[in-house]
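Chemist: Predicted model, plus sequence, below.
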Amino acid sequence: MRCPYCSAPDSKVVNSRPSDDGASIRRRRECLNCVRRFTTYERAQLEPLMVVKRSGPREAFNPDKLLRGLTLASEKRPVDPAALRAFAYGFEDEVQTAEIPATEIGRRAMTFLRPLDDVAYIRFASVYRDFDSLERFIEEIRGLKGREDSPAQDDAPAPTPDGNGTPS
């Protein structure tokens, strides 16, 4: 494994253990040249998940690209980076098809972010949905607010003939 710091071609494995529920192996390595340590992850690579872009071309799914988008949306927010990493690197395992539209990846990412943090959700949505005006941004925030209010209304007892919530 080439060292990411000095580009030396040789390193030694210092520690190795299962990661991501056994789906990958985490290895701590030490460069034989500069003696700095770094971490690598090894996964079995089967048929790569292909992403169908909006404009038509296909490209291999890259969890780092998804993680970068989630991280940018969650910057300076109380969102656990480990949760973002687990979602991005576990995404490919959750998809049951050989290819997926890019829009579906964005939709699933928004569904993932929604319960974690409203601001991160809105930030991601603003890029994913390509808000072109302030009105569109405000409309999304109002929709978010409406979804917060809905569960509380569902939990309220249904009105009864006597008006106090108890059956007559």
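Modeler: Yes, it's here. Numbering: from 1, shown residues only.

Chemist: going forward, measure contacts and count neighbours with C-alpha atoms only.
Modeler: Noted.

Chemist: so where do the strands sit in this protein?
Modeler: 11-19, 24-31, 37-43, 50-52, 58-60, 99-101 (DSSP state E).

Chemist: residues in contact with Y89?
Modeler: 63-64 (C-alpha atoms under 8 Å, 6 or more residues apart in numbering).

Chemist: one step back: now the strands of the chain as TSV including mean neighbour count and distance to S150?
Modeler: Shown next, in TSV, are these (neighbours: other C-alpha atoms under 10 Å; distance: least, C-alpha to C-alpha, whole Å):
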stretch	mean neighbour count	distance to S150
strand 11-19	14	39
strand 24-31	18	40
strand 37-43	14	42
strand 50-52	19	34
strand 58-60	14	39
strand 99-101	16	30
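
Chemist: Adding distance to G143, write those out as CSV.
Modeler: Converted to CSV, the strands of the chain look like this (distance: least, C-alpha to C-alpha, whole Å):
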stretch, distance to G143
strand 11-19, 38
strand 24-31, 39
strand 37-43, 40
strand 50-52, 28
strand 58-60, 32
strand 99-101, 24
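
Chemist: Check the offset of the helix ranked longest in the chain from the chain's centre.
Modeler: Assignment by DSSP state H gives helix 134-155 as the longest helix of the chain. On the basis of C-alpha atoms, centre = their mean, to the nearest Å, helix 134-155 sits 22 Å off its chain's mean C-alpha point.

Chemist: what helices or strands is that helix leaning on?
Modeler: Helix 134-155 sits against helix 118-128, with contacts defined as 3 or more C-alpha pairs under 8 Å, 6 or more residues apart in numbering; DSSP states H and E.

Chemist: Please compare the first structure with the one that follows:
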Amino acid sequence: MFCPYCSSENSKVIDSRDSADSIRRRRECLACSLRFTTYERIQTRTLAVVKRDGNREDFDTEKLWISVKNACAKRPLPIGSIDKVISDIESDLAKLSRAEISSRAIGEMVMNSLRNLDRVAYIRFASVYRDFRDIENFKDEVDALLEPKTNDTDNSQLSFLDDEIPVKKNKKRVRKPNTTISTVK
């Protein structure tokens, strides 16, 4: 493991902890004595992305992260929200257990996530992803975003129409009744 400070290859592991999907290791460089953290994750098989022109390339998390970051630039988003979007998409892709997926399906997953996170970021991403040609395309997309959905169709039943895009259903919060009993003397 290379030290990020001095590039030395000599380091020792001080602490290791398991997390849900990785192992966190705290390391100390033997050359400069500075400490740094690494995360190790099991590498699953590579997911191939089928592009619009039919070419295939390996899924690149960094490319996805950059495109989402650009869409969210200068937006007042909570810290870590972009990382959570990327993590959720990666998790959804892993759950599909497929060897390849279309770039269109990944784009739709990103747009679904951004629609719930920030409308401006959604429009920015959609304008590039859907290749808006003129102002009318923007207007149509904004109008669709502002209109409340009247479609009562369960989208999870429509997977045969297109690539399998995981549909996340919003969990309804149930308020728990107050169970404390107070006695009056």
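Modeler: Perfect, thanks for sending it. None of the values given here were measured: they were computed from a predicted structure.

Chemist: Any idea what the TM-score is?
Modeler: Once the chains are laid over each other, their TM-score by TM-score structural alignment, normalised by the length of the first structure reads 0.74; 148 aligned residues with a C-alpha RMSD of 2.3 Å.

Chemist: and T111 of the first structure, which of the strands of the first structure is closest to it?
Modeler: Each of the strands of the first structure has some distance to T111 of the first structure by C-alpha to C-alpha; the shortest is strand 99-101, at 15.7 Å.

Chemist: mean deviation (superposed) between the closest one and the second structure, please.
Modeler: Strand 99-101 of the first structure differs from its equivalent in the second structure by a mean of 0.6 Å after superposition (mean C-alpha distance after the TM-score superposition for the first structure).

Chemist: tell me what that strand is packed against?
Modeler: So strand 99-101 of the first structure, by 3+ C-alpha pairs under 8 Å, 6+ apart, packs with strand 50-52.

Chemist: residue range for the strand it packs on in the second structure?
Modeler: Residues 48-50 of the second structure are matched to strand 50-52 of the first structure when aligned by TM-score structural alignment.

Chemist: Give me the residues contacting the matching stretch.
Modeler: Residues from elsewhere that reach stretch 48-50 of the second structure, judged by C-alpha under 8 Å, 6+ apart: 56-59, 99-103.

Chemist: can you put those residues in CSV and add distance to K139 of the second structure?
Modeler: Below are those laid out as CSV (distance: C-alpha to C-alpha, whole Å):
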residue, distance to K139 of the second structure
R56, 33
E57, 33
D58, 34
F59, 32
A99, 37
E100, 33
I101, 30
S102, 27
S103, 24
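
Chemist: any idea which of the residues you listed is the one closest to E28 of the second structure?
Modeler: F59 (32.2 Å).

Chemist: Please pull up the equivalent of the closest one in the first structure.
Modeler: Aligned partner of F59 of the second structure by TM-score structural alignment: F61.

Chemist: Identify the residues contacting the residue nearest the centre of the second structure.
Modeler: Closest to where the C-alpha atoms of the second structure average out (C-alpha atoms, centre = their mean) is I86, at 2.0 Å. When contacts are counted by C-alpha under 8 Å, 6+ apart, I86 of the second structure touches 61, 64-65.

Chemist: circling back: post-alignment, the match of strand 50-52 of the first structure versus the first structure, mean distance?
Modeler: Counting by mean C-alpha distance after the TM-score superposition for the first structure, stretch 48-50 of the second structure comes out at 1.1 Å.

Chemist: just to revisit the earlier point, could you count how many residues lie near the match of F59 of the second structure?
Modeler: 19 (other C-alpha atoms under 10 Å).

Chemist: Please apply the same query to the one 4 residues further on.
Modeler: Per other C-alpha under 10 Å, the neighbour tally for K65 of the first structure reads 11.

Chemist: Repeat that for N137 of the second structure.
Modeler: For N137 of the second structure, using other C-alpha under 10 Å, the count is 14.

Chemist: I123 of the second structure too?
Modeler: So I123 of the second structure, with other C-alpha under 10 Å, has 20 neighbours.

Chemist: Confirm for me that the match of F59 of the second structure is in contact with P48.
Modeler: Yes. With contacts counted by C-alpha atoms under 8 Å, F61 of the first structure reaches P48, the gap being 7.0 Å.

Chemist: that older thread, quick check: the match of F59 of the second structure vs F91 of the first structure, distance?
Modeler: Look at F61 of the first structure and F91 of the first structure: by C-alpha to C-alpha, to the nearest Å, they are 10 Å apart.

Chemist: Kindly report the same for R107 of the first structure.
Modeler: R107 of the first structure is 12 Å from F91 of the first structure, by C-alpha to C-alpha.

Chemist: Repeat that for Y128 of the first structure.
Modeler: Taking C-alpha to C-alpha, one finds Y128 of the first structure at 17 Å from F91 of the first structure.

Chemist: ok, R107 and F91 of the first structure, which is more surrounded?
Modeler: F91 (18 against 14).

Chemist: Tell me how many other residues crowd the closest residue in space to the more buried one that isn't next to it in sequence.
Modeler: Nearest residue to F91 of the first structure in three dimensions, chain neighbours excluded: P63, at 7.6 Å (C-alpha to C-alpha, 6 or more residues apart in numbering). Residues lying near P63 of the first structure (other C-alpha under 10 Å) number 17.
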